[in-house]
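**Student:** With the input below, show me the fold.
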Amino acid sequence: MFKSFIRLNSRVNTRLFSSNSKPSIQKSNSIRNVLLGITGGSITRLQELESPKYSSDAEIIIAIEEIKQLIPEVTITNKDVEILHHTKNDFTPHLPLDHEKPQFIIYSYTTEQVSQILKILNKYNVPVVPFSGGTSLEGHFFSTRQGVILNTSRMNKILDVHDEDLDCVVQAGVNWQELNQYLEPKGLMIGADCGHGGLISGMINTNASGINASRYGAMNTNVISITVVLADGTIIKTKQRPRKSSAGYNLTQLFIGSEGTLGIVTEATIKLHVLPKYETVVICQFPTILDSTNTVADIFKLGIQPNAIEFLDSDMMKCLKYSGYCDSSWDEKPTIFFKIGGLNKIVVDEYIKQIKQISYHNNVELFKFAKNKEEGESLFSARKNAFYAMIEYGRSEIDEDMRIWVTDIAVPLSRLSPVLNEIHQLIKSSGFESIILAHAGDGNFHADLYYKPEDKKKCEQVIKQMVQIGLDNEGTCTGEHGVGNAKRNYLAIELGEDTISLMRKLKLALDPKRILNPDKIFRIDPEDKGEY
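**Tutor:** Next up, the predicted model:
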């Protein structure tokens, strides 16, 4: 873009600069800066930009041929089945249109290869979308401009484990469950857990969390440092390995949650946690949502911090019973699944005693705890299989062509009870069937609606109302899924245009050609009329 600007405007620049006229020089610089997205202010508003100039189809082919010549070790494909795999997700209602689909998929294996690839793609202004596990739900890895997808899933090596320091170094494509299996003999685990297919780079890019986040936190509290390749191929490492550091800007946190719009994560140093010495599972069923969420609040006030606190509403329990994932004797009522851990059985038994007292104070109707590890795993498997139960129930009892609009919202803990009640009533009045799941320990919940394809617009209106309820209660439009291209409008409502404009300024500073995951999180093109 820089060369083409200079080439196209060389005659104008020569005339302006040869006149020795200070106003003309300032005018020329102003024009150039606007085109490049560099303004004198602290923020960059969308209307200050011109549309990005991306490569032609012919230039993409040239770039691909250069990559093949320079790095023959990488895998490049444009097979229809590969394109489909990278542009389809049954639970994301905003798929790329035909003219937005990528032309090539590139598989990399090392950080150095990613650097070389980006240098070439940057030279030709080729849009590039990072891809890892492909499990995210808000359109993060769906292309919006014809270009390439850079898949880092084959960068899946565990590079080092520092037992005494409680950290490990891994490549971008390591699966978190496989990492935990590797760590288990050492008595260690990582904190965050998300969808089964989640890979480390995708979890970093969306700041994933999951069931264990109540105790161990999301990715932003579990990542020590990151190796990132920037848009022009520059390789940086954000920190060394100490858990504490005041060395300069906190670049690690800048990239966590950036969804591949600022750089491509290739390696990470992750905090490790000691596996609980003793852990069990407690199941509580309540007559109302309010009783269950009040129980959670009272437990926290007492200073007890369970390893997991998962809320399932009566509709979710109905799905579990229908699919055979839980005990048939359980009621279709609001239910809390607790994981309680401690140094030994005596400590855990004391926690259970306190939780039981609090639960009965809040009208619990069923209180059951596992007698051993095997029974605990059996009980908690109901929660872990919730998503599959949702699908089975929907396709069997609602419609074979049923869809699920999966979304997430988070609110302060004190607002969780009234917000869940209000959203529950909203959904019931809408006519849609639904389920509500909540990571109740951190105020993050999923209110997922079943809909038929012809009802998509009506369903979306309900989703909008749900998100607005969350925002009205000082919440966020996304607790763990991220923004992608699906929640850009909600993010602007949540944070305001000036905050978005600051993000845009940072984006342009690191990626002036706007080639990295274009159009995600916020708009970068004033001509962007995308539905989402």
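
**Student:** Going by C-alpha atoms from here, please, whenever you check contacts or count neighbours.
**Tutor:** Fine.

**Student:** Tell me the gap between the regular element (helix or strand) spanning L150 and the middle of its chain.
**Tutor:** Here L150 is covered by strand 148-151, with elements defined by DSSP states H and E. With CA atoms, centre = their mean, to the nearest Å as the basis, strand 148-151 stands 18 Å off its chain's centre.

**Student:** going on from it, what's the next piece of helix or strand?
**Tutor:** Using DSSP H and E, the helix or strand that follows strand 148-151 towards the C-terminus is strand 158-162.

**Student:** right, and the helix or strand after that following strand?
**Tutor:** Next element after strand 158-162 (DSSP H and E): strand 167-171.

**Student:** For that next one, enumerate the helices and strands it packs against.
**Tutor:** Strand 167-171 is packed against strand 158-162, strand 264-271, with contacts defined by 3 or more CA pairs under 8 Å, 6 or more residues apart in numbering; DSSP states H and E.

**Student:** quick one: contacts of the longest one?
**Tutor:** Meaning strand 264-271. By CA atoms under 8 Å, 6 or more residues apart in numbering, the residues outside strand 264-271 that reach it are 110-111, 130, 152, 155, 166-172, 190-191, 200-201, 205, 222-230, 241.

**Student:** before we move on, the earlier item: next, format the helices and strands packed on strand 167-171 as a markdown table and append mean neighbour count and distance to H86.
**Tutor:** Converted to a markdown table, the helices and strands packed on strand 167-171 look like this (neighbours: other CA atoms under 10 Å; distance: least, CA to CA, whole Å):
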| stretch | mean neighbour count | distance to H86 |
| --- | --- | --- |
| strand 158-162 | 14 | 25 |
| strand 264-271 | 26 | 17 |
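
**Student:** Between the ones you listed, which one is closest to I6.
**Tutor:** Ranking these by proximity to I6 (CA to CA) places strand 264-271 first, at 28.6 Å.

**Student:** now the closest one: how far from the chain's centre is it?
**Tutor:** 15 Å.

**Student:** Does the very next helix or strand once past that strand pack against any helices or strands, and if so which?
**Tutor:** Toward the C-terminus, strand 264-271 is succeeded by strand 273-274 as the next helix or strand (DSSP H and E). Applying 3+ CA pairs under 8 Å, 6+ apart, one finds that strand 273-274 contacts strand 188-189.

**Student:** Before we compare anything, build this one as well:
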Amino acid sequence: MFIQELLERLGKDKVSQNENELYRHSHDESFHPPVEPEVVCFPTGREDIEVIMKVAREQKVPVTPFGAGSGLEGQAIPIQKGISINFENMNNVIKFSPEDLMITVQPGITRLQLNKFVNRHGLMFPIDPGADATIGGMVATNASGTTAVRYGSMRDQLLDLEVVLANGTVIHTGSLAKKSSSGYHLNGLFAGSEGTLGLITEVTLRLHGIPEHTIAARCTFNTPKECAEAAQAILLSGIPVMRMELVDAESIAQVNAYGDYNLPVAHSLFFEFAGLKTSVEEEAKLVEQLMRELDCDNWDVASGSKERMELWKARHEMSYAYQHVKGMANTGADVCVPISKLPELIVYARELIDEAGLTGGVLGHVGDGNFHTIVLYDPKVEGEFEKAEYTNEALAIRAIGVGGTCTGEHGVGLGKRKFQEREHGAAVSFMKQMKQIFDPERLLNPGKIFLED
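**Tutor:** Modelled structure (predicted):
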């Protein structure tokens, strides 16, 4: 009945029960089991979202937002079926103010589409999670990525959000001002809420100038611990790196085989420096000096655009190198810890994978204490999935124990729900109360973030 009502109110071109579309919207890039929605809607503007939510309220139908499907924790899986909302047709630029370093876009525009639009004006949007995710999806998970050491996460880039709430109310969470001391920080509340509090229909973002000059570099160490300690030394020195990534030797070997690269098979740090040419060159020299004092090997600098792109292309392909091993599935952790605890946790992560007897790697954005594991398992071999999942669980518990978090950027979704009480304690009850206020009938992405009471 609700599907017929959607067809009548939105039109046949915006509502689909096509088998291929239902399957496409049943999963993301995580290992969580797929669940097909009953229908997929393709809105083009806020008015369509309001119609969908009106039908959902009247018929008590759950609604799950879907961006690019690149999530890693099952946020887009409609576990209670119902309506899946695909935002791909809401990908327009609403307002562009280069003089104010800001832009307002619909949530379905992707990171690369946005940068293609603003780059020709000498501006850039810096958050880079690797995948070409939608801006709405990146807000929903508070994504960050390789540039977080300098620019922070999505939460730090938000000026204002337009949000349709479950009861149909449309609110704005901020303003066009660069800062405000007025009222509660609603931008921060909705960033990372994973579609459980409202549906984002517009996003106003900070933009940044494209740096004049960029240099990339790479070096290696004998152990992952030495890599982490070297990263910590750079941060303590105050050198403003643009990116700083750790990749262990196992992952280097994996990506060499996948992409026909010839990187030294050793525990590696990747760097990028960006800014004024003279400053960048000096920063790169200072880091080289510091790394050599710490006994690094294979220091290599890429200042040309082609060489830089090749170096970072290899880094971005690390996860795909594991995902495309024939016959194998993969899972992984995504923790963030205080910088002083980073060496300890990276060593522990490597030990967990080795003790499980599985193939896997440790890599991540060590400049802000965030790193990942990727662990391969054969779904046909009894017990391998459980071993892989144990590495994730043990690492998350250790991260929380040293004052960190079970997820630095992938979000909670389905996979990290079990850690919420351990990480947040009594605060979880207040989060659940917020959910009750915003969505008392639990129509918005039900079953995500919290285990059902």
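
**Student:** TM-score for this pair?
**Tutor:** Here the TM-score for the pair of chains, by TM-score structural alignment, normalised by the length of structure 2, is 0.96; 450 aligned residues with a CA RMSD of 1.4 Å.

**Student:** Could you check how many residues crowd around S26 of structure 2?
**Tutor:** A count of neighbours around S26 of structure 2, defined by other CA atoms under 10 Å, yields 23.

**Student:** swap that for K88 of structure 1, sorry
**Tutor:** 17.

**Student:** do the same with H324 of structure 2
**Tutor:** For H324 of structure 2, the count of nearby residues is 12 (other CA under 10 Å).

**Student:** could I get the helices and strands packed on strand 167-171 of structure 1 as CSV with distance to N372 of structure 1?
**Tutor:** Shown next, in CSV, are those (distance: least, CA to CA, whole Å):
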stretch, distance to N372 of structure 1
strand 158-162, 30
strand 264-271, 29
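
**Student:** and P102 of structure 1, which of the ones you listed is closest to it?
**Tutor:** strand 264-271 (17.5 Å).

**Student:** on average, how far is that closest one from the matching bit in structure 2?
**Tutor:** Compared with structure 2 after the fit, strand 264-271 of structure 1 shows a mean deviation of 0.5 Å (mean CA distance after the TM-score superposition for structure 1).

**Student:** In structure 2, what stretch matches that strand?
**Tutor:** Mapped onto structure 2 using TM-score structural alignment, strand 264-271 of structure 1 spans residues 199-206.

**Student:** Figure out the helix or strand that the residue mapped onto I469 of structure 1 from structure 2 lives in.
**Tutor:** Using TM-score structural alignment as the criterion, I469 of structure 1 maps onto R398 of structure 2. Element membership for R398 of structure 2, per DSSP H and E: helix 384-401.

**Student:** Please apply the same query to N187 of structure 2.
**Tutor:** In the assignment (DSSP H and E), N187 of structure 2 maps to helix 186-190.

**Student:** and if you look at V241 of structure 2?
**Tutor:** Counting by DSSP H and E, V241 of structure 2 is found in no helix or strand.

**Student:** List the residues that contact it.
**Tutor:** By CA under 8 Å, 6+ apart, the residues touching V241 of structure 2 are 149-150, 271-274, 283.

**Student:** Could you measure from it over to M90 of structure 2?
**Tutor:** 35 Å (CA to CA, to the nearest Å).

**Student:** related to what we said a few turns ago, identify the residues contacting the closest residue in space to the match of I469 of structure 1 that isn't next to it in sequence.
**Tutor:** Take R398 of structure 2 and drop its neighbours on the chain: the residue closest to it by CA to CA, 6 or more residues apart in numbering is L345, 7.7 Å away. With contacts defined as CA under 8 Å, 6+ apart, L345 of structure 2 is in contact with 395, 398-399.

**Student:** repeat that with 10 Å
**Tutor:** L345 of structure 2 is in contact with 225, 228, 335-338, 351, 369, 371, 395-396, 398-399, 402, counting by CA atoms under 10 Å, 6 or more residues apart in numbering.

**Student:** So which residue is dead centre in structure 1?
**Tutor:** Against the mean C-alpha coordinate of structure 1, by CA atoms, centre = their mean, the closest residue is T206 at 2.6 Å.

**Student:** just checking, what residue in structure 2 corresponds to it?
**Tutor:** Here T206 of structure 1 is matched to T141 in structure 2, going by TM-score structural alignment.

**Student:** sec struct for the nearest residue to its match once chain neighbours are set aside, please.
**Tutor:** Nearest residue to T141 of structure 2, sequence neighbours excluded (CA to CA, 6+ apart): G192, at 4.2 Å. Secondary structure, DSSP: H, G, I helix; E, B strand; the rest coil: G192 of structure 2 is coil.

**Student:** Relative to E202 of structure 2, how far out is the residue nearest to K95 of structure 2 when sequence neighbours are not counted?
**Tutor:** With sequence-adjacent residues excluded and distances taken as CA to CA, 6+ apart, K95 of structure 2 is closest to T104, at 5.0 Å. Look at T104 of structure 2 and E202 of structure 2: by CA to CA, they are 7 Å apart.

**Student:** and for these two, which residues touch both?
**Tutor:** When contacts are counted by CA under 10 Å, 6+ apart, T104 of structure 2 and E202 are jointly contacted by 92-94, 160-162.

**Student:** And those, which is closest to E384 of structure 2?
**Tutor:** E384 of structure 2 has its nearest neighbour among these in L161, at 42.8 Å by CA to CA.
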